[in-house]
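# quick one: sequence plus predicted model below, questions after.
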Amino acid sequence: MSRIYTYFGALVGLVCAYFVVRLVFFTDLTTRTVPADVLQGVLLGCGLALVTALIIGRIRATTSHGWTTMYGCGRPGNGMFFRAAQAWAFPGPITVPEEAMYWRTTSDGSGRTLDGHRDYVMHFEPGRLPPTTAFWSLTMGDGRNRYVPNPLDRYHVGDRSGLVPNADGSVDVYIQRQAPVGHEPNWLPAPAGSFILWLRVYLPGREIVERTYSVPPVEVSHARGI
């Protein structure tokens, strides 16, 4: 969840608390009118609903190594309010884990905002690529979550893009503006400024469904860290 949304929710909560305290302790009820009460009730209701959605979204979101996801939002029986909380805290598709899982990050493993002025690498240990019976992909978006134009017209990499493993069976994905010499098949082009990464896994394996799989962090490359 972005800090802007968090600060906005906190501001709305403070405004609602102010009106409630003012109503209970500092308002002469004999001077109130029905239209004013209705308007205030609608505004307070909307504000409290927003704050509650933020709280639920923060509780249900799972963050590890900078990656955020939410499990079970598409389960049958989940109400519209819960889905609204998910859409606010994690703007990803609403599905059941057995169908697809999505992770999103705007920061590296150290918590710094992802920025195209740095080179990054995402290292998958041998046998630790996202488990799936369909396919997975790592997708790049700029700061507004739009595709990043690049000479290769490459907007994502994954198990169908021809990633080349290292000698020990591990896989490195290079996330940077310039092509990594000798590692072009594993290059995910980045923009000049901030960007967003999405990891999508369709028909995920048991480790993901049971929440035992950990997505590796995006780390600043030792070849050119800033």
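Yes, it's here.

# please make it C-alpha for all contacts and neighbour counts, starting now.
Will do.

# in stretch 195-215, what's buried?
Across stretch 195-215, burial judged by 16 or more other Cα atoms under 10 Å covers 195-205, 208-209, 215.

# same question for stretch 132-142.
132, 135-142.

# any chance of the residues you listed in CSV, plus secondary structure?
Shown next, in CSV, are the buried residues of stretch 132-142 (DSSP: H, G, I helix; E, B strand; the rest coil):
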residue, secondary structure
T132, strand
F135, strand
W136, strand
S137, strand
L138, strand
T139, strand
M140, strand
G141, strand
D142, strand
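
# could you single out the nearest of those to D115?
Nearest to D115 out of those is D142 (Cα to Cα; 9.5 Å).

# strands of the protein, start to end?
For the chain, the strands defined by DSSP state E cover 61-64, 67-70, 100-105, 120-124, 132-142, 156-158, 171-176, 187-189, 195-204, 218-220.

# dump the ones you listed to a markdown table, plus distance to A49.
Shown next, in a markdown table, are the strands of the chain (distance: least, Cα to Cα, whole Å):
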| stretch | distance to A49 |
| --- | --- |
| strand 61-64 | 18 |
| strand 67-70 | 20 |
| strand 100-105 | 25 |
| strand 120-124 | 38 |
| strand 132-142 | 30 |
| strand 156-158 | 37 |
| strand 171-176 | 39 |
| strand 187-189 | 40 |
| strand 195-204 | 28 |
| strand 218-220 | 35 |
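
# take a look at this one as well, against the first:
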Amino acid sequence: MGTGQFYLVTIRDSDGNLLNGGATYKLTVPADAPVSLYWSGTVYDRATHALIRDQVRSSRGSNTPELKTKPDGSVDLFFSPEPPAGRETNWIPTRPDGGWEIIFRFYGPTKPLFDKSWRLPDIEKVAE
């Protein structure tokens, strides 16, 4: 364990609805992610399965220098067409006129990922 990669993919939020580029979503990555290297979340255009064009960035990861971590060690990632106030460093842009999908990657995954003692929650819609 601790080598290779493991990917999780979704096109739906915690309510089972397709991810909408015009809405705001949050994913809380729990503390102590089971990786020996790093994790990352990358957003793609659902129609093309390619990176969303003309965006300032397509991903955030535990190796992003300016990523803000909460006191308990967890990280809130935000997905929306515009950055939520005060959350710019943890924001991944979407396009308001389309759907999106995310691939969450674990680089150097470790046992708690496989035995499910650590779980990544679903993405939650927080605003229209």
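Thanks, I have the structure now. Every value quoted in this text rests on a predicted model; they were computed, and no experiment measured them.

# circling back to that earlier point, of all the strands of the first structure, which one comes closest to L39 of the first structure?
Closest among those, using Cα to Cα: strand 61-64, at 33.0 Å.

# tell me the contacts of the spatially most central residue of the first structure?
When Cα atoms, centre = their mean is applied to the first structure, the residue found nearest the centroid is R104 (3.2 Å). Taking Cα atoms under 8 Å, 6 or more residues apart in numbering, we find R104 of the first structure in contact with 67-69, 196-199.

# I'd say A89 of the first structure and I55 touch.
No: using Cα atoms under 8 Å, A89 of the first structure makes no contact with I55, being 9.0 Å away.

# and the two? Which one has more around it.
A89 (25 against 15; other Cα atoms under 10 Å).

# which ones are touching that one?
When contacts are counted by Cα under 8 Å, 6+ apart, A89 of the first structure touches 1, 54, 57-58, 61.

# of those, keep whichever come out buried.
1, 54, 57-58, 61.

# give me the range in the second structure that the longest helix seen in the first structure lines up against.
For the first structure, the longest helix by residue count, based on DSSP state H, is helix 34-60. Using TM-score structural alignment, helix 34-60 of the first structure lines up with nothing in the second structure.

# tell me which other helices or strands that helix touches.
Where contact means 3 or more Cα pairs under 8 Å, 6 or more residues apart in numbering; DSSP states H and E, helix 34-60 of the first structure is packed against helix 3-25, helix 80-89.

# wait, which of these is closest to G111 of the first structure?
If you check each of these against G111 of the first structure by Cα to Cα, helix 3-25 wins as the nearest, at 13.1 Å.

# so what touches that closest one?
By Cα under 8 Å, 6+ apart, the surrounding residues in contact with helix 3-25 of the first structure are 44, 47-48, 50-51, 54.

# try it again with 10 Å
26-29, 40, 43-55, 58, 88-89 (Cα atoms under 10 Å, 6 or more residues apart in numbering).

# which of those are buried, as a ChimeraX select command?
Listed next is the ChimeraX selection for buried residues among the contacts of helix 3-25 of the first structure, using 16+ other Cα under 10 Å:
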select :44,47,48,50,51,52,53,54,58,88,89
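
# which position in the first structure pairs with A50 of the second structure?
By TM-score structural alignment, A50 of the second structure lines up with R146 in the first structure.

# please tell me how far its match sits from F195 of the first structure.
9 Å (Cα to Cα, to the nearest Å).
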